[in-house]
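> Pasting a predicted model and its sequence here:
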Amino acid sequence: MDRALIELKKQQKEKTKNGSGPRCSYPMISFADLQEVAFQLFMDTGAHTKFTSDLEAMAEYVALLTREFVEAASRPTALEEVLESVPRYNSFRVTHSGATVSMCANAWLRMIQVIPGVSEDKAQCLLDHFPTFNSLMCAYRDPTLSRAQKEDLVADKLHDARIQRALSKRIYAVFCEEDPDALI
């Protein structure tokens, strides 16, 4: 790159001596300026910069750089990545009689399904016993029950036949854990 800048300066000096130089002179770009621009390009876009010595290498690099810009422009933002990683639940609450329920019941069903390990069937079974968020929270806030009893409160209600204590403890932790650093 230094050689190219030196050669360019020589050509400009020869043109000015011969009188065939450009009428308006543009400021010369130094190698330090070029390095600064390359560094800024890397910091702003994360694109790798490379100084080439011949035309073929430069053409390959420009093609690579163009691909990098296209990928950088089409990359989703952090918020978009988070939103895309969250599963979308389209379930709706169905009672034993086959009737569908209100939007609030559907939202409560989907809220339960977000908890890891809770399938739609388990959420439907839980909603048979606790049809609203408030009904579950009232049961969890019952002062006569110990913490262990509250953790096992929904263990037998998640499925018709099996008791699921680990999932019941996870549901309790989601709604009642007070430690912000606790893992769920």
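Done, it's in.

> only C-alpha atoms for contact and neighbour calcs from this point on.
Will do.

> Hmm, Lys150 is touching Arg170, no?
No. In this structure, Lys150 is not within contact of Arg170 by Cα atoms under 8 Å, at 11.3 Å.

> Can you get me a residue count around Ile171?
The local packing of Ile171 (other Cα atoms under 10 Å) involves 23 other residues.

> Ok, Tyr140 next?
Tyr140 - counted by other Cα under 10 Å - has 19 other residues nearby.

> correct me, but it touches Lys150?
Yes. Using Cα under 8 Å, Tyr140 is in contact with Lys150, at 5.8 Å.

> overlap in contacts of those two?
With contacts taken as Cα atoms under 8 Å, 6 or more residues apart in numbering, Tyr140 and Lys150 have Tyr172 as neighbours in common.

> hold the first one in mind and look at this next one:
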Amino acid sequence: MICCYKKLIGGTRLKTRGFEIVTKYQDQALHLPVRQTRNAAGYDFEAAADFDLPSIWQLNFIKILHLLRHQTEQPTVEQVETAQQVLKPFLIPTGIKAYMQPDEVLILVNRSSGPLKRRLILPNGLGVIDADYYNNPDNEGEIFVQLINYGVKTVHIKKGDRLAQGIFIPYLKSDQDQNDGAQRTGGFGSSGK
């Protein structure tokens, strides 16, 4: 397990932040995220399994775009839903969860080679992994990387391929913060419900 420790308290080292493998991947020989160089800020996250990531251009994107652009009347609900599904990012499992202090966040960002070499991007620009996502009841806090393939052909992601990098950072609260102490009740995307 990779982690950092706070100072010794009563002879015990307290965990402050790090990574663990989720239960369903315990016997899958996954690697915990690591920094590749001494001064690297990001921990590289790898794919937990093989995955074919289709190009948006192979999913009728052009046909739908043309239809929406040149249609004289409003698109139907079905046409809009089809377009939304085509542009929906894919979730690539990592098999990893992260623990951290309550005033910290793990930010997932593109690896510099992702867009340049493989035409893969995080569609939301960056992912936010909150401290209370760890060990949530829905998925044990497994981190998924959202990706879109804007290249012209399907990209085969192999187990162990590096997908994104994660950076732990502290965050600040405003003077007007009125959080009522609500507890997370679910997994991926649950804090927006």
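Nice, thanks for sending it over. Please read all numbers here as calculations on a predicted model, not as lab measurements.

> TM-score them against each other, please.
The TM-score (TM-score structural alignment, normalised by the length of the first structure) is 0.17; 46 aligned residues with a Cα RMSD of 4.2 Å.

> What residues sit buried inside the longest helix seen in the first structure?
For the first structure, the helix that runs over the most residues, judged by DSSP state H, is helix 55-74. For helix 55-74 of the first structure, a neighbour-count test (16 or more other Cα atoms under 10 Å) marks 61, 65, 68 as buried.

> what's the following helix or strand after the strand or helix carrying Lys13 of the first structure?
Under the criterion of DSSP states H and E, Lys13 of the first structure resides in helix 2-18. Going down the chain from helix 2-18 of the first structure, the next helix or strand is helix 31-45, by DSSP H and E.

> which residues sit in contact with Asp130 of the second structure?
Contacts of Asp130 of the second structure (Cα under 8 Å, 6+ apart): 104-106.

> immediately after the longest helix of the first structure, which helix or strand?
helix 78-85.

> Pull up the distance across stretch 90-98 of the second structure, start to finish.
Stretch 90-98 of the second structure has an end-to-end distance of 21 Å (Cα to Cα, to the nearest Å).

> again, but for stretch 128-137 of the first structure
End to end - Cα to Cα - stretch 128-137 of the first structure spans 15 Å.

> residue contacts, Tyr172 of the first structure?
140, 150-151.

> Now with 7 Å, please.
Glu151 (Cα atoms under 7 Å, 6 or more residues apart in numbering).

> now it: how far from Ala139 of the first structure?
11 Å.

> Could you pull up the residues touching Leu126 of the second structure?
107-109.

> Weed out the non-buried ones from these.
107-109.

> May I see these organised as a markdown table, with secondary structure and distance to Gly166 of the second structure added?
Putting these into a markdown table (DSSP: H, G, I helix; E, B strand; the rest coil; distance: Cα to Cα, whole Å) gives the following:
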| residue | secondary structure | distance to Gly166 of the second structure |
| --- | --- | --- |
| Ile107 | strand | 5 |
| Leu108 | strand | 4 |
| Val109 | strand | 6 |
